[in-house]
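> the following block contains a protein sequence and its predicted model.
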Amino acid sequence: MIDLLCRCGQFGEAEKLMNEMLFEPDEIILSSILRSCRVHKNQDLAKRAADALFGMEVLRDAAPYVNMSNIYAEAGQWEDVSKVKKAMKDRGVRKVTAYSWVEVNHNVHVFTANDRTHPQIEDIRKKIDVLWTKMEKEGYKPDTSVILQNVNEDVKVESLKYHSERLAIAFALTNTPEGSPIVVMKNLRACVDCHVAIKIISKIVGRDIIVRDSSRFHHFRDGCCSCGDYW
């Protein structure tokens, strides 16, 4: 219930419900609040939730640290980003590398962001370049706010362009029959920009694209997603 309220931005109602609970909010509740705070730019509640999470001796999950770091980065508070990263290092918490994989002809192909190790990487990148041009004609504009590094805009756009799930999709498009569905798995949650991009790609190529990230299945078809853009 708290997760639903926070997703809708009803943080006051969520806090009221927490105050009425007969137990203290646990790691699951606080992590859920933190994720929604990032979406709705609620830095005040995010900090309180993060402080409670970081105070838990058993917390070894990198996600809350990463979410709080991202919230600070989006606000341009790079000093606070450094503090969160230092806390992670001091507690021995490591950020998990994002990767995506797709099975083609009974072989699993794994990709990381900006990957250049795959034998077909040049063809994959060319495919993405072609899709990028078509996406722009469909009105796509990269949302560089999801790139939370203190770098220039061109570097951010380039990084978005070759996210792991896009590489996996481009590979599948060049190695599977026309019109066949594509199923991609990802170990972490897909970013907002990739979600928008894959919707457009599904329309351009006329294929069903299923992406299973760490949160849920996304079934993209003809420019729409089964999650209703509420993931």
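Received the coordinates, thanks.
> every contact and neighbour count from this point should use C-alpha atoms.
Fine.
> hmm, who's touching stretch 156-163?
With contact meaning C-alpha atoms under 8 Å, 6 or more residues apart in numbering, stretch 156-163 is reached by 112-115, 125, 128, 132, 142, 144, 147, 193-194.
> off-centre distance for that stretch?
13 Å (C-alpha atoms, centre = their mean, to the nearest Å).
> got the buried residues for that stretch?
Going by neighbour count (16 or more other C-alpha atoms under 10 Å), the buried part of stretch 156-163 is 156-157, 160-163.
> ok, back up a step: so which of the contacts of stretch 156-163 wins on neighbours?
Neighbour counts for the contacts of stretch 156-163, by other C-alpha atoms under 10 Å, peak at residue 128, which reaches 22 neighbours.
> host element of it?
When elements are assigned from DSSP states H and E, residue 128 belongs to helix 121-137.
> for that helix, packing partners?
Contact here means 3 or more C-alpha pairs under 8 Å, 6 or more residues apart in numbering; DSSP states H and E; on that basis helix 121-137 packs against helix 164-175, helix 192-205.
> what residues does the host helix or strand of residue 17 touch?
Assessed by DSSP H and E, residue 17 sits inside helix 11-20. Helix 11-20 is contacted by residues 1-2, 5-6, 24-25 when judged by C-alpha under 8 Å, 6+ apart.
> next, the one to line up against it:
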Amino acid sequence: MPVEPSAIVYRSLLGACRRHNDSEMGERMIADLLRLEPEHGGNYVLQSNMYADANRWNDVGRVRKAMKEKGIDKTPGLSLVELDGALHEFVMGDRTHPCSKEIYAMLDEMGRRLHEAGYRPKTKGVLFDMEEEDKEDALSYHNERLAIAFALVASDSSAPIRITKNLRVCADCHSTIKLISSIYQREILMRDRSRFHHFKNGACSCSDYWLSRTFLSTMMLGNGHENRH
């Protein structure tokens, strides 16, 4: 390159390394990132995710320990759903909402109907060392699913569901929401960190374009965000 690469360039290259399972080159990118931005939490998350993809769980633990020792926090994922002019906030596994009992009953119903429709969880996106069944459970409690379950319980069956996320929707939730829009015949409008999504009749307005361009979300980390639930 004719100029010194920036942290965003290194993050883009790291995204390509992860996409092509090149952990050796990825570690070189991480080393340069941490040299340029030693306090940027997103860099440590990217490093942890790369090790998780390679099932290097000891290294994942080492990175998380380093983050804790340095006082570096991850941005928690949350979803906001609008209902009758009020906003309801959800985080992963949240049970603090007054309608929590009804929400989790709806989650169970959603899970049954999704599997009947042929849904198969994309558990590779769960970057923790746990059993496959536990990974499936973790996916089912993502914050956008809680928001959708609440909307299905509390809103009119003909009303669009409007959700705002502070992070990018994961691949599994994106596929799931498409199915939910078909199963329950509900329009779902979602604004995540990267773009708008309009789910209707089992399809999304983005045409799944971003699923084949995952490195773009890595570039967005230059704005100080992290793709975590």
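Received the coordinates, thanks. From a predicted model like this one, the values you see are computed outputs, not experimental measurements.
> got a TM-score for the pair?
Overlay of the two chains. TM-score (TM-score structural alignment, normalised by the length of structure 2): 0.84; 210 aligned residues with a C-alpha RMSD of 1.8 Å.
> hmm, back to that, could you dump the buried residues of stretch 156-163 of structure 1 to a markdown table with secondary structure and distance to residue 177 of structure 1?
As requested, the buried residues of stretch 156-163 of structure 1 are arranged in a markdown table below (DSSP: H, G, I helix; E, B strand; the rest coil; distance: C-alpha to C-alpha, whole Å):
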| residue | secondary structure | distance to residue 177 of structure 1 |
| --- | --- | --- |
| 156 | helix | 32 |
| 157 | helix | 30 |
| 160 | helix | 27 |
| 161 | helix | 24 |
| 162 | coil | 23 |
| 163 | coil | 23 |
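> dump the residues you listed into a markdown table; add distance to residue 69 of structure 1 as well.
Converted to a markdown table, these look like this (distance: C-alpha to C-alpha, whole Å):
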| residue | distance to residue 69 of structure 1 |
| --- | --- |
| 156 | 17 |
| 157 | 20 |
| 160 | 19 |
| 161 | 22 |
| 162 | 22 |
| 163 | 20 |
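> residue 106 of structure 1: which of these is nearest?
When the buried residues of stretch 156-163 of structure 1 are compared for distance to residue 106 of structure 1 (C-alpha to C-alpha), residue 163 wins out at 23.3 Å.
> so what does the closest one match up with in structure 2?
Under the alignment by TM-score structural alignment, residue 163 of structure 1 pairs with residue 142 in structure 2.
> off-centre distance for stretch 179-196 of structure 1?
9 Å.
> what does that stretch correspond to over in structure 2?
Counting by TM-score structural alignment, stretch 179-196 of structure 1 sits on residues 158-175 of structure 2.
> what range does stretch 94-106 of structure 1 cover in structure 2?
Using TM-score structural alignment, stretch 94-106 of structure 1 lines up with residues 73-85 of structure 2.
> so where do the strands sit in structure 2?
78-83, 86-91, 161-165, 188-191, 196-200, 203-204 (DSSP state E).
> dump the ones you listed into CSV; add distance to residue 61 of structure 2 as well.
Shown next, in CSV, are the strands of structure 2 (distance: least, C-alpha to C-alpha, whole Å):
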stretch, distance to residue 61 of structure 2
strand 78-83, 24
strand 86-91, 23
strand 161-165, 27
strand 188-191, 32
strand 196-200, 34
strand 203-204, 36
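> which of the residues in stretch 146-155 of structure 2 are buried?
146-152.
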